[in-house]
Each structure stands twice: as C-alpha cells, then as structure tokens.
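In: pasted the sequence and its predicted model underneath.
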Amino acid sequence: MSTPTSPQAERYQLFQRAGSTKWQMRFSVRGQGQLKRSLDTDDRGEAERRADAIWYEATYRAKQGLTARAHGFEAVAEEYIAQIHREVERGERRTDQGKSEPAMIRRFFIGYFGSKPVDAITDTDLERYAEWRRTYWTEGPGKLIEHIEYERDGHRLRRPVRRSAPSISRQRGETVVLRALLRWASRQGYLKTPPEISIKARRAPDNRRPSFEPHEFARLEAASLSRLVDPIMDGKGAEVRASDRRSWRIKRLDDHTRRDRTLLHAYVMIGAFSGLRPTEMYNLTWGDVLGYRAGRHKPVDQRDIRLQVRGKGKSGKAIPQKAAIPWFDTLWMLFQRSMGREPQDTDPVFASEQGKRVSSVANGFTELLKAAGLERDHRGIKRTPYSLRHFYISEQLANGAEVMDVARNCRTSLVMIDKHYGQVRLERVADRLRPEWTRA
C-alpha cells in the first residue's frame, strides 16, 4: 500500500459524476476491495483535504484489523437483529428471543446510541447509558409513552407503562444482550475490542418472598381453626368494626362466613403441604387431583394423590404431602353441600357456593394473618398467599429433601430456589453443619 508521501493519484482518485459538481473519491484497501465516498464539496482543494483525511483514517483502521469505514451503532444493531432472526429460524435461539431482544435493542440501545460509530463507544458512554436506562420511563423518552404494544398468539395487545426503574434482574438481562451485540460487532470487524461493560446494577433491597417459621405456621393454623367456631366462648362474642366506624358483636357465625373460612383454611393447608403457586391452586379442577376418587373412602395413610397443575406458563405434576389429602376431602364436602351433587372432573377444587371458581383468597388471607398477628415477617415485608409456597420449599430443604427434587416438584429452577426460597435459618440445620467427625 502507498505511503503517506506517495503521490495523491496512487492513494485515491477524485471524480465527479455526470450531471453533478460534487467531488467524490474512490480507493482500494487490501482485503476489503474498492470503496467510494462522497466528499460533499465542489471545491477541488477542499475535496483533496477531505479525501486525504478519509484515506488516512481508512488505512489506519485497516492496519488495526477493522473495516476501513466506521459503522454507526444503529446499522450494526439492525444487522445483529437480522442475525437473531436467522438463528431463531434455524432453531439456535428460542422463539421468544426473536421478539423480545429486537424490541429491547431498538427501544433502548438504538434509542440511546443512535448513529454514533460503534467503535467510538467508550466505558463512559456505557455508564451514562445505564443511568439513562434507569430513568427511561420516569424522566426520559418513555415518560411520554402511554402504553406498550406487543403480539401474543397472533393478536396485537397493549399494556400500560410501568413508571418505575427496571428491576435489578432486568438491568442485568439487558446488559447481557448489549454485551453480546458488541462482541458480535467485534467479530464482524466493526470495532477492535468491545468496551468493558461493567454496568453495576445497584443492589436491591432484600425483597425475597416472606415465609413462615414452623412455630409461626402453627400459630397461623391455630388462628384459622379458632375462626371456624362460634365466638361465644367468653360470653361476649367477637367485636366487628365497619369502615364507617360502626361496631357490633357477633356470637354466632353465619353459614356463608363459616363456609368461606373453612375454604380458606383448606387453601392454607393445601398450599403449605403442596408448594403450589396461587395461580396453580386457582386453576385446579377435580380431574387434576389424580388418584383422589379411587381412594376417597380409604384411610389417609393408605391414599396417595398427584396434582396436575397449570399456571405461570408452566404445567406438570406435583407430589403433595399426605397432610394435604384431608383438606381435599373438606373441599369435596363443601361442594357437595352447596351444589347437592359430587364434583365432576371439570369442577374447580376451590369453588364458591354457586360452584364457580374462586378467583382470589387474598383479602381473606390478609384478615387471617392479622388475626394471627403474622401480617408481616421479621423484615416488615407483607406476607401473601405465595408465602405458603415459600414455607413448603423452605421446610422441604430444612428437612433434607434434595434441592433438585424440590425444584422439579415445584416447577422452578435451582437458581430461583437459591434466590427466593433458600432462606433456611442456620439454627434449623445445625446438625447438618456438625458432621460426626467434629463432635466430641
């Protein structure tokens, strides 16, 4: 290749297209063929100065192993999106990645970096991007967006925008995609070495789902059972306060209240001894309780059931503790009393007096927690029906069940078990932490 002191004609050629006074240049780079660039001027001297600058930059980039021409981030990102679609078609990526990642790249990455040369992105740019992303929906471009449109099963849907910073896990997930994009660009020769992406996701507060300690669950169970009997034991009855500040005392439960509390108690016991998610429990039908009809009249210790569950986009079988079986009997009895017939396979397990699926027990569960003095855990975090699942998993781990078996039975991953459900107090596994060889 010519040296910088070579005649201009050996480095590049200037020319004008027919019908245009603007100068253009063409030159060749070893291994990259001939390149043409518009100089956007009709002055010959200025054209030569611009051509020199372009030629020197191109030859320097070529010596560094880069493409002779700088590429804007947007163009590179669109090439990467096309690569994602090809990999989805070949089965090398999940189908959902072919939808979620391009949308993420266009909204956030291209939205911030735009046409900036991809090889000019620095660590500082990435730090600034991270802060811009955290405030996108509250202070940035997203504050003007009212809803997000997406496609599901061939239908165009929309959802409202959540005006908050992205979660820690989402920030990390987006960082993974951005890192993959820049590494791909490096392999294509668009930049020499990808900048070091060290976006530090700020540590989130401890928001793991609250559970129950065994003594707390025993208190919850006792409080629930006490609410099933008539409140006349002290001779005064139970005081009830209305939202309008009226108050009165009741001495006997009406049938409707007693039924609701009985169903709630069965819900608590089944949730605690099966580990089902709330949505999985709501979706249960009697046809999903496998083996129940065949053993209904046998003693509990001679019965066994499996649960065919659906929820959160997942399905599978769950093996509950036998302690859950009597509470299926209770729900069967409630259905019979309300409907005057045995449940059919298509009838919901958690059913109202009209035989309809109970959509939520959240309010009743909160009232029960208040009655037991267990509304919040030791961190002050409010308990929810999901806490029953957490209790089940924690108890399984504390009592020696294999983590892999628990994860499979609960239709979750080992990572999620460790992140959300591994809160087992050291005091409860003290014996496992003191193997025989250390004991006096």
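Out: Arrived safely.
In: going forward, measure contacts between C-alpha atoms and count neighbours the same way
Out: OK.
In: hmm, who's touching the host helix or strand of residue 131?
Out: For residue 131, the host element (DSSP states H and E) is helix 123-134. The contact list for helix 123-134 (C-alpha atoms under 8 Å, 6 or more residues apart in numbering) reads 108, 112, 140, 165-166, 195-199.
In: export the residues you listed to TSV and tack on secondary structure?
Out: Listed next are those as TSV, based on DSSP: H, G, I helix; E, B strand; the rest coil:
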residue	secondary structure
108	helix
112	helix
140	coil
165	coil
166	coil
195	coil
196	coil
197	coil
198	coil
199	coil
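In: and which of those is nearest residue 240?
Out: Checking the contacts of helix 123-134 against residue 240 with C-alpha to C-alpha, the nearest one is residue 165 at 41.2 Å.
In: here's the one I want to compare it with:
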Amino acid sequence: MGSEAVHFVNGKPVAVVYDMAHTKALYIRVKNSGQKGWKSKAAGTSNHDEAKNRAIAWYFEREGDLKAGFQLKSKQFKDVAEAFLDNYKSNMDAGLPKHSATAYAEKKALIHRYFLPFFGDMGIDRVGKAGIEDYIKFRMTFWEKRIGAGDDFIEYERGGRTIKRRVKEGKPSAATIKRENATLKQIFDYAQDQGWLTLAHKPKVMDIGGRSEKRPAFTRKQMQLILGKSWQRKSDKKLARTVVHYRDQLALYIAFLYYTGIRPGEEANAIKWKHLQTDLDEANNEVRMIVVNAERAGKTKGSARKVIPKGGLWTVLDYYRAKQALFCMDDDYIFCTYEGDKIHSMKKAFSRYMDELGVTHDAYGKPYSLYSLRHSYATHNIKELGAWIIAKNMGHSDVKMLEKHYAHDTPVDHHDKLS
C-alpha cells in the first residue's frame, strides 16, 4: 500500500491519499482538530490529483463543521428516534406519569409512518430550519401522493387489533400537525438531553395555520332540537330491535356528552355502569358522580377523575338502565353493541343524524362533530359554573385550553350584565 500526505498543519499530516495493494481504487483519510484517530473513505476516483483535491476539501469541510459546532459523527435521526421510543417504553413500564401505552403506540406509528421516511439517515444536528420546512411540505401532501398512487388505506393498532381504514382526502388540519409535531419536538429534546444535539443546532419545529381558532359548538336552540329529536327516532314500530337499540344508544350518548363534557371516543366508550358512583361532600351529603378513565387501557396512573353531570342526566341514565338497556349489570358498558361489547365509535351514526336534521356546519362553515357536544357543554355552562369547575370536569389541568379552544359565549350570553 502506498500513501502520500497532501496537507499539513503545524508540520503534521492531516490529509492523506493512499491505495490498497489488491485494488486500483484510491482512498483518502483525514485527521481533524481534536480528533484522536483518522477518518477514512473511498476517494471515488482513480485519478491521483483529483483524489488529492478531494482529501483536502474533505478536511476543510469537516473543520468548518467543527467551527460551526456540528459533531463530526452525527447521530442519525433514525437511531435517535428508536432510542427515544425505547426510553419512552422503559419509563412507561416503570410507571412514570404521562407515559401510557396508548401514547407510546401513537408515537411509534408517527415515527415509522412520517418521520423516518423523511428524516431517516439525516444527521440529527443537520436537520435545521430548512429540513423542518421541507418536512412540513412532505407531511401536508403525504396522503395526497399515496392516494394518487392507489395506496389509499392506512393500518394502525388499537386495543390489540390491527385496524384498516380508508384515508380521508384533503390535507391534515393545523390541529393534527400540531399534535404530531409535539412528538417530533420530544425527539429533538431527547437528542439534546443525550448530548447528540446542541441547543444551537436544535431546529424549531413549526406548526401551521397561525392563530388557533375556537372549535364549533351548537347553539342552545340547536341543542334543544338535537336532544328532543334523538329520542323520537325509534318511534316507528316497524324498526328492527337492533336499530332501536342503536338509536337509543346514540340519543343517550348525545345527552351524556352534552351534560358532562366528557371526551367522545375512548373516554366515554370505556365507562361502565359501575362507574356511576356516590360519594360524600364536606357536609356529608351524598353526591352522585361519574368516574372517568377508571379502567381505560393505556391511561397513566392517577388520570381518573370524578365528573358531576349537569342538568337532568341522572334521570335519563336511571330510566335508561331500568327500562331500555339490554345490558345493565355493573360490569357492562353503558355504550355497547347489540351483543354487549364495548362500542367502537358513534361518529358515523351521529353524522347521519346531523344530516337528517340539516345541522352540519356552524355559521362560519365549520363542520360539527361529536366534539361539538363537548364544546357546547363548556360554552353553555361557563357563565354559571365558572372556567375552573368546567375545566376540571372536562379533564384539563388549568383553564388555558378552555379559554383557547372551548369558550364560545358572546355578549348575548351576558346580556343581563350589559343591559
């Protein structure tokens, strides 16, 4: 093997070109400031002069990186992301707060579906502002490109089962991007904590959409219509028993969300009859309450909360359990299938009902959803109960989220104070 030093610093060689006895290919190696050993790679050419120029250029490129604060051997994003997942799971298994199986599954899915395909082999400290901007563009068109290529289904894990559903057309909302970016930020924070990324090179993860908008809530007049009509939809005696059951379930679900502010989906769906409990207040008076997240899979320890419903929900619940419920034992789910299993989702049934009523969008063109019942709870009760009580009932740690997303009261709601 022959070698030639092609650049010197303080009389010592720092860039070398060499060849191997068994091949005509040339190789280069450099030794940068503060580096103990040499770094080598193929020159990519068999021309000695060209290899010499490349060795010198590589040396100065690495010197520039060092002066800019970059690590010469950057940790690849994919390695950091996997290490982040392993660390999260270890914390979850150890029972640390705010580390749940549900959140772990969501983060894992995000990392493998979006982050790794884009950032993959990129050095964690080389992402920068441009990398984040390019990622946002990639994410905004991700499913449009997949659908265009004929790949319009998505698979994910839920409750130990693999779920496959058709992808929704259109770009992700600002709220979706913000929620996903929270995990991306955590990965960069973890890299900094491990010493793989300096603060100077940690990129700022931008969200989209500018100022957050309040979510749509129903008016009081709309809620009177929605609640009233919901129980009348089963009056046709020709309806099958299964249809009657599901229409009853939807009517109860609507009332339940509107009078409690509980989150639709897993939070409401996991509630059993035994979670309707009684406790004593400071004056030893019995108080009926609903215990939320008591057994919900993946929730962190201590996340269960006691909710006091508003209005006449107890009368509705007691009557339904005594007269209409097909499954009413303590360990039965309140919201269940005709066979007694926990119901998966009420989204489609609620959407069809809204279409029947012609109540699909608010005055600003925003579509209503089951979450609009939760938002309506906050809007219609904040004046009477106050932001703190509403926030605690809804499961927020403070009133910031309530003020930012849920409060819809207007001067009309406070006319008594203004007139």
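Out: Structure's in. What do you need? This is a predicted model, so every value here is computed, not measured.
In: overlay the chains and give the TM-score.
Out: The TM-score (TM-score structural alignment, normalised by the length of structure 2) is 0.68; 389 aligned residues with a C-alpha RMSD of 5.1 Å.
In: ok so, going back, buried residues in the helix holding residue 131 of structure 1?
Out: By 16 or more other C-alpha atoms under 10 Å, the buried positions in helix 123-134 of structure 1 come out as 126, 129-130, 132-134.
In: the stretch 201-350 of structure 1: helices as residue ranges?
Out: Using DSSP state H, counting those that start in this stretch, the helices of the stretch 201-350 of structure 1 run over 214-226, 255-274, 278-283, 325-339.
In: how about a markdown table for these, with distance to residue 430 of structure 1 and mean neighbour count added?
Out: Shown next, in a markdown table, are the helices of the stretch 201-350 of structure 1 (distance: least, C-alpha to C-alpha, whole Å; neighbours: other C-alpha atoms under 10 Å):
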| stretch | distance to residue 430 of structure 1 | mean neighbour count |
| --- | --- | --- |
| helix 214-226 | 16 | 15 |
| helix 255-274 | 23 | 20 |
| helix 278-283 | 32 | 20 |
| helix 325-339 | 31 | 18 |
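In: and residue 361 of structure 1, which of the ones you listed is closest to it?
Out: So among the helices of the stretch 201-350 of structure 1, helix 255-274 is nearest, using C-alpha to C-alpha, at 7.0 Å.
In: ok, back up a step: among the helices of the stretch 201-350 of structure 1, which is nearest residue 418 of structure 1?
Out: Nearest to residue 418 of structure 1 among the helices of the stretch 201-350 of structure 1 is helix 255-274; the distance by C-alpha to C-alpha comes to 18.9 Å.
In: looking at the contacts of helix 123-134 of structure 1, which is nearest residue 22 of structure 1?
Out: residue 112 (33.0 Å).
In: ok, now which ones touch the aligned residue in structure 2 for the closest one?
Out: Under the alignment (TM-score structural alignment), residue 112 of structure 1 pairs with residue 118 of structure 2. The contact partners of residue 118 of structure 2, taken as C-alpha under 8 Å, 6+ apart, are 135, 138.
In: OK, contacts around residue 71 of structure 2?
Out: Residue 71 of structure 2 sits next to 65, 125 when contact means C-alpha under 8 Å, 6+ apart.
In: how far away is the residue nearest the centre of structure 2 from residue 268 of structure 2?
Out: Structure 2 has residue 179 as the residue nearest its centroid, 4.2 Å off, counting by C-alpha atoms, centre = their mean. Separation of residue 179 of structure 2 from residue 268 of structure 2 (C-alpha to C-alpha, to the nearest Å) stands at 21 Å.
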